[in-house]
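Student: I'll drop the sequence and a predicted model, then ask my questions.
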Amino acid sequence: MTHAVVAGLEGIRDDLADLYRDLHEHPELSLQEKRSADVLARRLRAAGVDEVVEHVGTTGVVGVVRNGDGPVVMLRADFDALPVEEKTGLPYASVARAVDREGKDVPVMHACGHDMHAACLIGAATLLAGAREQWRGTLLLVFQPAEELGCGARGMVDDGLFERFPAPKVVLGQHVGPLPAGFIGHGSGPVMAASDSLDVTLHGRGGHGSRPEAAIDPVLMAAHVVTRLQGVVAREVPPAETAVVTVGRLQAGTKDNIIPDAAELGINIRSTTQSTRDLLRSATERVVRAEAVAGGATRDPDLAWTGSVPALVSDPEATATTLAAFVGHFGEQRIMPMPPVSASEDVGVFGESIGVPTVFWFWGGLDTATVVAALQAGKLDDLPANHSPHFAPLIEPTLSTGVEALTVAALTWLDTP
């Protein structure tokens, strides 16, 4: 039955490759994905999807395929890009630019593979909509914006996703990464970390750089915050727990001989359990406030938690069911176990919001020989990974594998003859 549905891939493979190249060449930043959304909506309608609705959660697109009584199964793909200048040298490389949320003109690139995610979901939707005799139930096809901001899934839920459309019994999603093309990577339980971001402003008193005694230096406070935070993971988090604290932004001043009034920091924390997440948030605030006091700050620091994504949990029981189907379709030799990843994904918001399981997996997009050579040389970090200006999955077999994985996973949860 699965092979009968997937057999239709041969007839649409070249068209899907053209779609992928088009999306890759025309990336759009989070919540600016207007062209991409229009392209995807038109593709869904052409595939025979019963209902297609745009502008869900700002720029999201939702498709519904109704095929009689049976379970509702959700397939999700994200489709936003990043402010990265592409350096792949591909003939369809992006030269796009856009104005970001801060009003800055930035280059734009699909440096995380979301263009591949979207093309694969269009492929799976086309196959499943064209083979309705092979299954019963309802497909909920969700193209989510703004994954890179960590707010896209929540935005769609808050816009009534599960009130306006059928609520699923399971949420299925995938992510392409620096694994060998054609291989599926899997985990169970927490597979990606929670992410929390904190904006901090430290307040001092400006003055001339030659007279530090007449000023209160917020740059020195910020420097102590940066170094002190590195001790949180090393000395407060149990060694068996996964945790990361990163200061990715430190901005202060305009000239080398002027002590500024304020310094700003952007801090990001990653964790996989709620207890560690609570510890990191509390310790980060404690360190910032303590260093402000130690530095003689003119007033308390400003702290604003600006983004929050829960840990992505791939439900163990549902994952085992889906994985068994993958083994049956792809063969055990193409299935790879993976440890938890400290990066984050907001797809878990969907299932968490309505209390249904999420199943999430990874699949490879890099040349197998290249990955093997890097592994043998102990240079895996040299491989182009997600968010790199050099990251661009091989079109094949990456595209076919992603389409098949979504299709097989959906058929696992729909009613079949």
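Tutor: Happy to help now that I have it.

Student: drop to CA atoms for contacts and neighbour counts, all remaining ones
Tutor: Fine.

Student: Please list the outside residues in contact with stretch 248-256.
Tutor: Contacts with stretch 248-256, where a contact means Cα atoms under 8 Å, 6 or more residues apart in numbering, come from 209, 219, 222, 259-268.

Student: Quick one: mark the members of these that sit in helices.
Tutor: Using DSSP state H, the subset of the contacts of stretch 248-256 located in helices is 219, 222.

Student: In the contacts of stretch 248-256, find the pair that's most separated.
Tutor: Gly209 and Asn268 (30.6 Å; Cα to Cα).

Student: okay, these two: which has more neighbours?
Tutor: The neighbour comparison of Gly209 against Asn268 (other Cα atoms under 10 Å) goes to Asn268, with 23 against 16.

Student: Give me the distance between that one and Ala215.
Tutor: Computed with Cα to Cα, to the nearest Å, the distance linking Asn268 and Ala215 is 29 Å.

Student: List the residues that contact Met92.
Tutor: For residue 92 the amino acid is Tyr, not Met. Here Tyr92 is in contact with 21-22, 24-25 (Cα under 8 Å, 6+ apart).

Student: Could you point out the helix or strand that follows the helix or strand hosting Arg45?
Tutor: In this structure, Arg45 sits in helix 34-46 according to DSSP states H and E. Per DSSP H and E, the first helix or strand lying C-terminal to helix 34-46 is strand 51-56.

Student: Next one for the comparison:
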Amino acid sequence: MSDRDKTGSTDHAAKPAPAAVLTPLDDRLADLVALYEDLHRHPELGFQETRTAAEAARRLTGCGYDVTTGIAGTGVVGVLRNGPGPVALLRADMDALPVTEDSGLDYASTVPGRMHACGHDVHVTCLLGAADLLAAGRAHWSGTLIVLFQPAEEVGSGARAMLDAGLYSKGLVPTPDVVLAQHVAPFGAGLIAYCPGACMAAADSLEITFHGSGGHGSRPETTIDPILMAASFVQRVQSVVAREVAPKDRVVVTVGSFHAGDTANVIPDRAVVRLSVRTFDETVRAAVLAAIDRIARAEAAASGADRAPGTEVLDSFPVTVNDSTTLREVNERFTELFGEQRLFAYEPATGSEDAGLLATAAGAPLYYWWLGGWDPEAFQTALAAGRLAQDIPSNHSPRFVPVVRPTLTMGVEALTAAALSRLAPPAKDAGQTRQDGSAAVV
């Protein structure tokens, strides 16, 4: 049974301190660095993370977790039951991106056109490190720990797929009382950024197909040109943000793909546009999506098309919302461990995440924070010169590769401290400590 109240809070004064649990980290760091470099060399796309999942399962089994594999194809969970107390879920995503690496590192991706350009290799390594320390230090806490390795975050499908596969409904794991996760970001390593409330945007990726009537490029009057139709749409759709959304509502509409035709002198039958929409409010989201559909149809009608555009939703992420109580209590532990100067508040990001689905489905609070991963001196130099955008690669860049230290160290420490802030101290009726260091709970 959980000891949280209706807000998800627990008695902070009674929480286990992380110092004793974190003591073995220095001895384990070389192994974690090797693991990280290996994962970085071998990136796998969403729902293809078989190698990564196998390594996660192997390590969790060795640490004494009850492990379930193959959830939604490649998802892995480990459960460590350690007496009465709350159920805390720590989550890491595993998938890479279809990006060709341009880092020049000796452990760069060996897979053409694939790269861990968003740092999910950092996430997996840090969670395995924290899972190891928390298992070894189970004499210092009580409760149930779930560590979850999720596929396909980049396409917005992984968390939903694991839930649909029965993560909670079939009892693959106990229903958590709290969900905790982190994401490496392009600011100075050794720092943690946080954002209360809505911290990441909802995202909808759409594919719109404009249908025309093709023909010879020398006789455009005999055709209905879908390229002109779609190009007009691409320009006009930016008016949604500029003229239909209030300044206080943060919205981003980005066209990222435009495909039509194969040669210079043939007008094709269709043009395909892909775009993403980022919003923070459900009413605004609905209005923006309706406006996009209206403009697409209007441009087709203006061109004389005899067929309306077709729209397919490629993926959809909900707004990621941090629970204020959980954020405050975990940040207290971060402050004790790292010092107040290492934490800073951050504006809501227009990037998107699906970790919140794991919390929403459980009716549990979520805390999702950002972990600095860039060389601190390089970051400060770029910041002082006003050149962050030019000099510091962002997530999804072919040059986005976090520094190994102190990124991994702080990532492991942060996940461990966050878990301990929500778990309970050792049960008072625990027996003598076993030889393996675990509490013999009766």
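Tutor: Yep, it's here. Predicted model, so just to flag it, every value in this text is computed and none were measured.

Student: Do you know the score for how well these two fit?
Tutor: Scored against TM-score structural alignment, normalised by the length of structure 1, the superposed chains reach a TM-score of 0.96; 407 aligned residues with a Cα RMSD of 0.9 Å.

Student: so what's the aligned partner of Ala118 of structure 1 in structure 2 closest to, chain neighbours aside?
Tutor: By TM-score structural alignment, Ala118 of structure 1 lines up with Val124 in structure 2. Once flanking residues are discounted, Val124 of structure 2 sits nearest to Ala92: 5.6 Å by Cα to Cα, 6 or more residues apart in numbering.

Student: how near is the corresponding residue of structure 1 for the one you found to Ala283 of structure 1?
Tutor: Ala92 of structure 2 maps onto Ala77 in structure 1, with residues paired by TM-score structural alignment. Taking Cα to Cα as the measure, Ala77 of structure 1 falls 35 Å from Ala283 of structure 1.

Student: From the contacts of stretch 248-256 of structure 1, keep the buried residues only.
Tutor: With burial judged by 16 or more other Cα atoms under 10 Å, the buried subset of the contacts of stretch 248-256 of structure 1 is 209, 219, 222, 259-268.

Student: so what corresponds to Leu206 of structure 2 in structure 1?
Tutor: Match for Leu206 of structure 2 (TM-score structural alignment): Leu198.

Student: So its match sits against Thr306, correct?
Tutor: Yes - using Cα atoms under 8 Å, Leu198 of structure 1 is in contact with Thr306, at 5.8 Å.

Student: Can you check which part of structure 2 stretch 337-348 of structure 1 sits on?
Tutor: Against structure 2, stretch 337-348 of structure 1 falls on residues 345-356 (TM-score structural alignment).

Student: Tell me the span between the first and last residue of the matching stretch.
Tutor: 20 Å.

Student: three-state assignment of Glu163 of structure 1?
Tutor: Following DSSP: H, G, I helix; E, B strand; the rest coil, Glu163 of structure 1 is assigned to helix.

Student: Tell me, how many residues neighbour it?
Tutor: 10.

Student: and it, how far is that from Lys169 of structure 1?
Tutor: 14 Å.

Student: what are the ranges of the strands in the stretch 151-300 of structure 2?
Tutor: Under the criterion DSSP state E, counting those that start in this stretch, strands of the stretch 151-300 of structure 2 are mapped to 178-188, 192-194, 197-200, 202-211, 215-216, 252-260, 266-267, 270-279.

Student: Ok, which of those comes nearest Gly104 of structure 2?
Tutor: Of all those, strand 178-188 comes closest under Cα to Cα, at 18.0 Å.

Student: can you tell me what part of structure 1 that closest one aligns to?
Tutor: Counting by TM-score structural alignment, strand 178-188 of structure 2 corresponds to residues 170-180.

Student: Give me the residues contacting that stretch.
Tutor: Here stretch 170-180 of structure 1 makes contact (Cα under 8 Å, 6+ apart) with 72-77, 112-113, 116-117, 185, 347, 350-351, 356-368, 371, 383-386, 393, 406, 409-410, 413.

Student: where does Ala373 of structure 1 land in three-state SS?
Tutor: helix.

Student: Revised request: answer the last question for Glu86 of structure 1.
Tutor: coil.

Student: wait, what's in contact with it?
Tutor: Contact partners of Glu86 of structure 1, counting by Cα under 8 Å, 6+ apart, are 93-95, 107-109, 111, 389-390.

Student: and in structure 2, which of those residues remain?
Tutor: Mapping these onto structure 2 (both residues aligned by TM-score structural alignment, their matches' Cα atoms under 8 Å) leaves 93-94, 107-109, 111, 389-390 still in contact.

Student: out of those, what pair is the most spread apart?
Tutor: Spatial extent of those (Cα to Cα) is set by the pair Pro107 and His390 at 13.9 Å.

Student: if we can go back for a sec, could you report the separation of the match of Ala118 of structure 1 from Pro196 of structure 2?
Tutor: Distance check for Val124 of structure 2 against Pro196 of structure 2: by Cα to Cα, it reads 25 Å.

Student: So for those two, which sits in the more crowded spot?
Tutor: Val124 (26 against 20).

Student: In contact with the more buried one: list those residues for me.
Tutor: 56, 92-94, 149.

Student: Let's have these in TSV, adding secondary structure.
Tutor: Output for the contacts of Val124 of structure 2, formatted as TSV (three-state DSSP):
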residue	secondary structure
Ala56	helix
Ala92	strand
Asp93	strand
Met94	coil
Phe149	strand
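
Student: most neighbours, which of those?
Tutor: Neighbour count (other Cα under 10 Å) singles out Met94 as the most crowded of those, with 34 neighbours.

Student: Cross-check the contact I'm expecting between that residue and Thr52.
Tutor: Yes - contact status for Met94 of structure 2 versus Thr52: in contact at 7.1 Å, counting by Cα under 8 Å.
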